[in-house]
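> Dropping a prediction and its sequence here:
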Amino acid sequence: MSQLPTIFLSHGSPMLALRDSPARRFLQDLGSSLGRPRAIVAVSAHWETMGAPGVSLASRPETIHDFGGFPRALFEMRYPAPGAPEAAERAAGLLEAAGIRVGRNAQRGLDHGTWVPLALMYPDADIPVAQLSVVRGADPAEHERIGRALTALRGEGVLVVGSGSLTHNLHEFRGQDLDAPAPHWVDEFAQWMKARLEANDRTALLDYRRGAPFASQNHPTEEHLLPLFVAMGAAGADARARLLHASVEHGILAMDAYAFE
């Protein structure tokens, strides 16, 4: 079986599920270009655990509407994909073999960091999906290590998807239009990340907090960038990033997506 790439997606606002945008159209085409994996392990910024990563073993994961203040139609949406407990248990075993403690969660469903992009990529909801958490307080290097432990999944037909946001400072939202231009501090950060990702400069990337321009302004907290480091690690040490999509929503949300291969 040929190796799959690993993917980092910026999932933006939950309204991505309903509202047309360049990022939405990109995701609608992405599933067919990737092909059909045996299962998906999604690392979502919206599932944080303490002390160790968690895997979801639910065989019928519920659709979690972990947001408020959006149209009723969004709350009525369901993504009834089957769970992937075998892929989740395999991921847990790989993590433990690498000396990484892991929690198992029998009930965790699919939060919007997972189901919103997957509903666009694979609308038939017929590919088994499991979630992997990010670890609150753990740094990019630890998340890259978590990803490295999962490298074998690429050759087993499992697509590892990191779902977060290349930039994510909602405190800067002032009601900007969907197509509002990015301020310089968003654009400069995105361009710095692109250059280092394409060069596979992992030393700089893992220390982005000190080296990237406006890092803390774009990520007051890190949870939305941490899935990128898991996806990067899961592709292997020599994998380079390829930019799949770049756009900005509401001026502050860079919707960039990368494949690591």
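Happy to help now that I have it.

> can we go C-alpha only for contacts and neighbour counts from here?
Fine.

> how about the nearest residue to D238, chain neighbours excluded?
Of all residues not flanking D238 in the chain, N200 sits nearest, at 7.6 Å (C-alpha to C-alpha, 6 or more residues apart in numbering).

> which residues touch stretch 77-85?
The contact list for stretch 77-85, computed with C-alpha atoms under 8 Å, 6 or more residues apart in numbering, reads 39-40, 56-63, 115, 119, 125-130.

> Can you classify S163 as helix, strand or coil?
Of the three states, S163 takes strand under DSSP: H, G, I helix; E, B strand; the rest coil.

> can you check G12 too?
With three-state DSSP as the basis, G12 sits in coil.

> That one touches L253, doesn't it?
Yes. Counting by C-alpha atoms under 8 Å, L253 is a contact partner of G12 at 6.4 Å.

> Same drill for those two, tell me which one is more crowded.
Ranked by neighbour count (other C-alpha atoms under 10 Å), G12 and L253 place G12 first, with 29 against 25.

> Next up, a structure to set beside the first:
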Amino acid sequence: MMPVLFLSHGSPTMPFDNVPARDFLMRLGSRLPRPQAILCVSAHWEAALPSITASRAPATIHDFHGFPDALYDLQYDVPGDPELAARIAAMLEAGGINALQNSERGLDHGAWSPLMLIYPQSDIPVLQLSLIQRGSPLDHIAVGRLLASLRREGILLVASGGAVHNLRAVEWNGRAAPPDWAQDFDCWLQAAIASGDLGVLADYRRQSAAAPLAHPTEEHLMPVFVALGAAAGTADKAPGRQIHASFTFGSLGMAAYAWGLD
């Protein structure tokens, strides 16, 4: 049974940044069983219907602007798995959720930036699953539940977003301490995931007073709900544990969570 992960991927410069989160990601691979394939849900791909990359050789997408040239030279040349993509789409369809396969789309930095640090050998097939555009937390939990059985096949589900993500509050000089609201939401999220109460987590905007500042938009937290669904399966709760906590650039919360990792 493979674990389920939620990782905060931070800035696109993460592969170059000398920060605790980068060090954590570089050590994480040694703690994980080797997967047969990786299914990554990134905050940076939203589609009207859940969509799965179906290329045999997914491209590295540099979906950002204004960063150092060296960042645009990075490539994460991993194999894809169109047959697995077709099977995942069929699993969602069988569960009543229409899904699409996309043979043109590659991997965005929400996928390749953390994965190249965890698995630098780039020899494990990687597929990416989109978020549902304007989908609710409960919609994404439902998607995750339908994917839970993949864990028994050696497939690692990686949800990639941000525990705290407010770009308007970022201090790019990196010297600022995280503001109170960022720390408050980070603590709330840790406790809520430890309890595993899916209803409380799905209602995070009312349950945490800091939520509107911690997530002015929802896409960077939404991957955690796919992870929660995959971890829960048919169960009512999915208790997880924090495996990393730090902040970068002041307000970017870099916490990581795992379900089923010893």
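That came through, no problem. Since the model is a prediction, treat every value here as computed from it, not as a measurement.

> So after superposing, what's the score?
Overlay of the two chains. TM-score (TM-score structural alignment, normalised by the length of the first structure): 0.96; 257 aligned residues with a C-alpha RMSD of 1.0 Å.

> Give me the distance between V19 of the second structure and W172 of the second structure.
Remark: distance between V19 of the second structure and W172 of the second structure (C-alpha to C-alpha, to the nearest Å) = 13 Å.

> next one: F24 of the second structure
According to C-alpha to C-alpha, F24 of the second structure and W172 of the second structure sit 21 Å apart.

> Comparing those two, which shows the higher neighbour count?
F24 (17 against 13).

> Spatially, what comes nearest to the residue mapped onto the more buried one from the first structure if we skip its sequence neighbours?
Here F24 of the second structure is matched to F26 in the first structure, going by TM-score structural alignment. Distances taken as C-alpha to C-alpha, 6+ apart put H245 closest to F26 of the first structure, at 7.1 Å, once the chain neighbours are dropped.

> Contacts only, for that neighbour.
For H245 of the first structure, the contacting residues are 23, 26, 255-258, by C-alpha under 8 Å, 6+ apart.

> Kindly report the same for E171 of the second structure.
249-251 are the contacts of E171 of the second structure under C-alpha under 8 Å, 6+ apart.

> where do the helices sit along the second structure?
Taking DSSP state H as the criterion, the second structure contains helices spanning 20-28, 69-73, 82-94, 109-118, 137-147, 180-195, 198-202, 204-207, 211-214, 222-232.

> out of these, which comes closest to M1 of the second structure?
Nearest to M1 of the second structure among the helices of the second structure is helix 222-232; the distance by C-alpha to C-alpha comes to 10.6 Å.

> between the contacts of E171 of the second structure, which is nearest Y204 of the second structure?
Using C-alpha to C-alpha, those come closest to Y204 of the second structure at S251, 18.6 Å.

> Could you measure from the residue nearest to that closest one when sequence neighbours are not counted over to W172 of the second structure?
Closest residue to S251 of the second structure apart from its sequence neighbours, by C-alpha to C-alpha, 6+ apart: P178 at 5.0 Å. Per C-alpha to C-alpha, P178 of the second structure is found 12 Å from W172 of the second structure.

> cool, and R31 of the second structure?
Distance check for R31 of the second structure against W172 of the second structure: by C-alpha to C-alpha, it reads 31 Å.

> Same question for R134 of the second structure.
Applying C-alpha to C-alpha to R134 of the second structure and W172 of the second structure gives a distance of 29 Å.

> and what of Q190 of the second structure?
Distance, Q190 of the second structure to W172 of the second structure, using C-alpha to C-alpha: 25 Å.

> One more: T248 of the second structure?
9 Å.

> can you check R87 of the second structure too?
R87 of the second structure sits 42 Å away from W172 of the second structure, taking C-alpha to C-alpha as the criterion.

> Kindly report the same for M222 of the second structure.
24 Å.

> What's the match for D73 of the second structure in the first structure?
Matched across to the first structure, D73 of the second structure falls on E76, judged by TM-score structural alignment.

> How about the contacts made by the most centrally placed residue in the second structure?
Per C-alpha atoms, centre = their mean, the C-alpha nearest to the average position across the second structure is that of S160, at 1.6 Å. S160 of the second structure makes contact with 6-9, 40-43, 110-111, 220, 223-224, according to C-alpha under 8 Å, 6+ apart.

> who's in contact with the equivalent of D139 of the first structure over in the second structure?
Under the alignment (TM-score structural alignment), D139 of the first structure pairs with S136 of the second structure. Counting by C-alpha under 8 Å, 6+ apart, S136 of the second structure touches no other residue.

> In the first structure, which residue range corresponds to the top strand by length along the second structure?
In the second structure, assigned by DSSP state E, the strand with the most residues is strand 37-47. Per the alignment by TM-score structural alignment, strand 37-47 of the second structure matches residues 39-49 in the first structure.

> Nothing else from me, thank you.
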